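below are the sequence and a predicted model; questions follow.
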Amino acid sequence: MFADYLLLVIHYLLLVYMKGILLVNLGSPRSTAVNDVKEYLDEFLMDERVIDYRWIFRALLVQGIILKTRPAKSAEAYKTVWTDEGSPLIVITEKIQKKLQKLVDVPVEIGMRYAEPSIETGIRKLVDKGVTDIVLFPLYPQYAMSTTETVIEKAEEVRKQKFPDIRINYIQPFYNRDIYIDCLAESIKEKLPENFDALQFSYHGVPERHIYKTDPTNTCNLNDCCSRENNPSHQFCYRHQCFDVTNSVIKKLGLPKEKVMVTFQSRLGKDKWMEPYTDETLESIGKKGIKNLAIVCPAFVSDCLETLEEISVEGKEQFLHGGGENFHYIPCLNDEDRWIEVVKTLCEEKLNEFYLV
């Protein structure tokens, strides 16, 4: 009798509090047309957590200078990676969604921080299906002001303004989770060429001041603190988390540290960004005897412009021009089945937390 009653209560709760998953990625222009790229860059670069100047100075820089020339150049770059299905980032995220949907019993939608489908669009699709409790998954392994933080802030803004009755449970950065490290290491191992002189971990760069801004402990010095055990700033420090991923992966793979390097890409403007820079490293290491290079970009889980064009095309040219001979880009996790299992596990953990509230 009690068991039957308990089942009825659980069934009632499932009906009243219906759950769903929202996967959130960076975003992409609607097309490779210059105007679409300009619209996308305007939304992206005017985000105060991407370019953290006061609004007037940000507007002068972005709308007064960058958007005058960069959209045309970026549009040409997007054309080199665009597929028949559309933007690689959107297409891959959709594939992740479809594979995950087959493994879970709740609705799964996607949203992008910039452009469409937006975070609001994704939440609305879930709400239209009766969802009241959402697990929102920012698809970034490491924490940064310009990635995880801006996604959560945007989602909260949308929730408060448009969907005040729903609850959102956010998946936190998973850079140090064993299931993720195992997944990444296995993926790299399968794709790593037999003969390589060095394995380069290239992470998306951020201005150094972002590291200080996201540190509520005021203990970060961008020096030895990254390797200090149990430093309270680690949970907010993008730099530490990048090195932590690298060290965990090379330990898992049994690679000697002297064959591995960490660099940072995609810097913008003249501000001091995290070093060493990927492009400068690629231009110089060939002359230092590194002829066979493998490179991976673990700040991304989905291949996009920054990996398919900036690294696979421009980076390769820089390496070869600098004296290198063989350049091997290792793709992101994309929609690999083992990665989908990681996504499933992380989402289910947060889904289960709703029952504990």
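Structure received.

alpha carbons only for contacts and neighbour counts from here, please
Noted.

which residues of the stretch 101-250 of the chain fall in strands?
With strands called from DSSP state E, counting those that start in this stretch, the stretch 101-250 of the chain shows them at 108-114, 131-138, 167-170, 198-204.

of those, which approaches residue 279 most closely?
Between residue 279 and the strands of the stretch 101-250 of the chain, the tightest spacing by Cα to Cα is seen for strand 198-204, at 9.7 Å.

for that closest one, packing partners?
Secondary structure elements in contact with strand 198-204, counted by 3 or more Cα pairs under 8 Å, 6 or more residues apart in numbering; DSSP states H and E, are strand 260-265, strand 292-296.

quick one: the next helix or strand along the chain from the last one to chain centroid distance?
Right, the one you point to is strand 292-296. Using DSSP states H and E, the helix or strand that follows strand 292-296 in sequence is helix 305-308. In terms of Cα atoms, centre = their mean, to the nearest Å, the centre of helix 305-308 is set 12 Å apart from its chain centre.

longest helix in the protein, by number of residues?
Criterion DSSP state H: the longest helix present in the chain is helix 337-356.

may I see the buried residues of it?
Residues 338-344, 346-347, 350-351, 354 are the ones in helix 337-356 that count as buried (16 or more other Cα atoms under 10 Å).

how about those residues in JSON lines, adding distance to residue 215?
Below are these laid out as JSON lines (distance: Cα to Cα, whole Å):
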{"residue": "338", "distance to residue 215": "33"}
{"residue": "339", "distance to residue 215": "30"}
{"residue": "340", "distance to residue 215": "31"}
{"residue": "341", "distance to residue 215": "32"}
{"residue": "342", "distance to residue 215": "28"}
{"residue": "343", "distance to residue 215": "27"}
{"residue": "344", "distance to residue 215": "30"}
{"residue": "346", "distance to residue 215": "25"}
{"residue": "347", "distance to residue 215": "27"}
{"residue": "350", "distance to residue 215": "25"}
{"residue": "351", "distance to residue 215": "29"}
{"residue": "354", "distance to residue 215": "29"}
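
contacts only, for residue 71.
34-35, 37-38, 41 (Cα atoms under 8 Å, 6 or more residues apart in numbering).

next step: those residues restricted to helices.
If you go by DSSP H, the contacts of residue 71 have 34-35, 37-38, 41 in helices.

among those residues, which one lies nearest to residue 81?
For the ones in helices among the contacts of residue 71, the minimum distance to residue 81 (Cα to Cα) is 13.9 Å, reached by residue 37.

hold the first one in mind and look at this next one:
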Amino acid sequence: MSKGVLLVNLGSPDSTSVKDVRNYLDEFLMDERVIDTPYLLRAFIVKGIILNTRPKKSAAAYKKIWWPEGSPLIVLSKRLQDKVQKQVSVPVELAMRYGNPSIESGLQALYDKGVTEVLLMPLYPQFAMATTETILVLAEKIRREKFPNMEFTILPAFYNQPDYIRDLSNSIKDSLTNFNVDYVLFSYHGVPERHIKKSDVTKSHCKIDGSCCNTPSKAHEFCYRHQCFETTKQVAEFLGLEEGKFSTSFQSRLGRDPWLQPYTDATIDGLAQKGIKNLAVVTPAFVSDCLETLEEIGMEAAHSFKENGGEEFLSVPCLNDGDDWCKTLSRWIDQWAFQNQESNA
């Protein structure tokens, strides 16, 4: 079999125009694994309410962080792809779950190169319904309909993989070199609490009560909350962070249903009000900087922190296309390709 790799990230609007942002939000929010309500209710919420107000606001936010080359998320993901491609011997394509380049176009590009076995690599360290799962479901649907002779191998969530923890920790350490940090906040993208319970393969373990994430269970393989706290724990241990000098929070909530807590915005304001002067925020749910890291954290949260009494705010860059991270991804790809060659020999 001829092998190839598909890197998959979240996605971005094609431009900062309100029309393109509306199209992107329509595709994103109508995903049943993002807003997991019955279709008619979801359509009413998204098309009847959100798309009448949010696109203009989101377009303005995208304009704040847009680069001359395009969306930072897309540009950084392409740089990652290019670097990785130069280090491996199999074809590497890039796709986005929402927007362009699409998963179908990425699989088509691999198919055109004769690829029949694909390593599908969702670029999410932690597993969640609204990220990894929706990628896998859509990719499988496209495979069945368009590329039935292809086979997939899935890269599991790598939230606790030693290589990832090392690269993330070292990138944070480098960013903190010239920053007199008082506190490190690990801010992850939020999800509704019900998503955690829906992803519980045991149907009984996850109670979101402060103890279940620390109690060993098969549920942890697909528990976003556990995986976020575990990433924080391992990075803090690697960096030697003192207890009481770091914590975990969740950002970007939508609607009135309970989402994972504590909330990032309230946490940042509270830290400033308690006398924390120099705050560093890390966003380990993302491997590439995007709207949520550059605007929501780097601009809005930074402003709020200082408004509440803080002084210095550092938004730590994501791994992006850092050399060590690219080497790690390339090594994972080579290990997969080599193992398959061995098994087929």
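It's in. In this text the structure is predicted, and so the values were computed from the model without any measurement.

returning to what we had before: now render the helices and strands packed on strand 198-204 of the first structure as JSON lines, adding distance to residue 155 of the first structure and mean neighbour count.
Converted to JSON lines, these look like this (distance: least, Cα to Cα, whole Å; neighbours: other Cα atoms under 10 Å):
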{"stretch": "strand 260-265", "distance to residue 155 of the first structure": "27", "mean neighbour count": "21"}
{"stretch": "strand 292-296", "distance to residue 155 of the first structure": "30", "mean neighbour count": "22"}
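
ok, the alignment partner in the first structure of residue 293 of the second structure to residue 133 of the first structure distance?
Residue 293 of the second structure maps onto residue 307 in the first structure, with residues paired by TM-score structural alignment. Residue 307 of the first structure sits at a distance of 34 Å from residue 133 of the first structure (criterion: Cα to Cα, to the nearest Å).

and what of residue 347 of the first structure?
Applying Cα to Cα to residue 347 of the first structure and residue 133 of the first structure gives a distance of 12 Å.

report the buried residues of stretch 37-44 of the second structure.
Neighbour counts over stretch 37-44 of the second structure (16+ other Cα under 10 Å) mark 42-43 as buried.

which part of the first structure lines up with that stretch?
Aligned using TM-score structural alignment, stretch 37-44 of the second structure spans residues 53-60 in the first structure.

looking at the buried residues of helix 337-356 of the first structure, which one is closest to residue 96 of the first structure?
residue 340 (6.7 Å).

count of residues packed around the residue mapped onto residue 28 of the first structure from the second structure?
Under the alignment (TM-score structural alignment), residue 28 of the first structure maps onto residue 12 of the second structure. Look at residue 12 of the second structure: counted by other Cα atoms under 10 Å, it has 26 neighbours.

contacting residues for the closest residue to residue 12 of the second structure other than its chain neighbours?
Counting by Cα to Cα, 6 or more residues apart in numbering, residue 99 is the residue found nearest to residue 12 of the second structure once chain neighbours are left out, at 6.0 Å. Residue 99 of the second structure makes contacts with 11-14, 24, 27, as judged by Cα under 8 Å, 6+ apart.

just to revisit the earlier point, could the contacts of residue 71 of the first structure be laid out in TSV, adding neighbour count and distance to residue 64 of the first structure?
Formatted as TSV, the contacts of residue 71 of the first structure follow (neighbours: other Cα atoms under 10 Å; distance: Cα to Cα, whole Å):
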residue	neighbour count	distance to residue 64 of the first structure
34	17	17
35	15	16
37	23	16
38	23	12
41	23	13
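
next, count neighbours for residue 172 of the second structure.
Neighbours of residue 172 of the second structure (other Cα under 10 Å): 21.

who are the contact partners of the alignment partner in the first structure of it?
Under the alignment (TM-score structural alignment), residue 172 of the second structure maps onto residue 188 of the first structure. With contact set as Cα under 8 Å, 6+ apart, residue 188 of the first structure has these partners: 296, 330.

how far away is residue 188 of the first structure from residue 336 of the first structure?
For residue 188 of the first structure, the distance to residue 336 of the first structure equals 12 Å [Cα to Cα].

the longest helix of the first structure packs against which elements?
helix 88-101, strand 131-138, strand 167-170, helix 178-191.

let's see that with 10 Å instead.
Contacts defined by 3 or more Cα pairs under 10 Å, 6 or more residues apart in numbering; DSSP states H and E place helix 337-356 of the first structure against helix 2-16, strand 18-27, helix 88-101, strand 131-138, strand 167-170, helix 178-191.

so which residue is dead centre in the first structure?
The first structure has residue 140 as the residue nearest its centroid, 3.2 Å off, counting by Cα atoms, centre = their mean.

thought it was touching residue 332?
No. If you go by Cα atoms under 10 Å, residue 140 of the first structure and residue 332 don't touch, sitting 12.0 Å apart.

got any residues that touch both of the two?
Residues touching both residue 140 of the first structure and residue 332 (Cα atoms under 10 Å, 6 or more residues apart in numbering): 298-302.

out of the residues you listed, who has the most neighbours?
Within those, residue 302 tops the neighbour count with 25 neighbours, counted by other Cα under 10 Å.

quick one, what contacts that one?
Residue 302 of the first structure neighbours (Cα under 10 Å, 6+ apart): 25-26, 88-93, 96, 139-140, 331-335.

same list (the shared contacts of residue 140 and residue 332 of the first structure) but as TSV, adding distance to residue 60 of the first structure.
Converted to TSV, these look like this (distance: Cα to Cα, whole Å):
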residue	distance to residue 60 of the first structure
298	33
299	29
300	30
301	33
302	32
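
what's the matching range in the first structure for stretch 59-77 of the second structure?
Here stretch 59-77 of the second structure aligns to the first structure at residues 75-93, judged by TM-score structural alignment.

please compute how far that stretch lies from its chain's middle.
In terms of Cα atoms, centre = their mean, the centre of stretch 75-93 of the first structure is found 17 Å from the chain centre.

and what of stretch 246-259 of the first structure?
Taking the mean of its C-alpha atoms, stretch 246-259 of the first structure sits 22 Å from the chain's own mean (Cα atoms, centre = their mean).

list of residues touching that stretch?
With Cα under 10 Å, 6+ apart as the test, stretch 246-259 of the first structure has contacts from 175-176, 178, 180-186, 188-189, 196-202, 240-241, 243, 245, 260-262, 290, 293, 298.

hang on, the match of residue 28 of the first structure packs against residue 73?
Yes. Applying Cα under 10 Å as the test, residue 12 of the second structure and residue 73 come out as touching, 7.0 Å apart.

overlap in contacts of the two?
96, 290-291.

which one of those sits closest to residue 141 of the second structure?
So of those, ranked by how close each gets to residue 141 of the second structure (Cα to Cα), first place is residue 96, at 15.2 Å.
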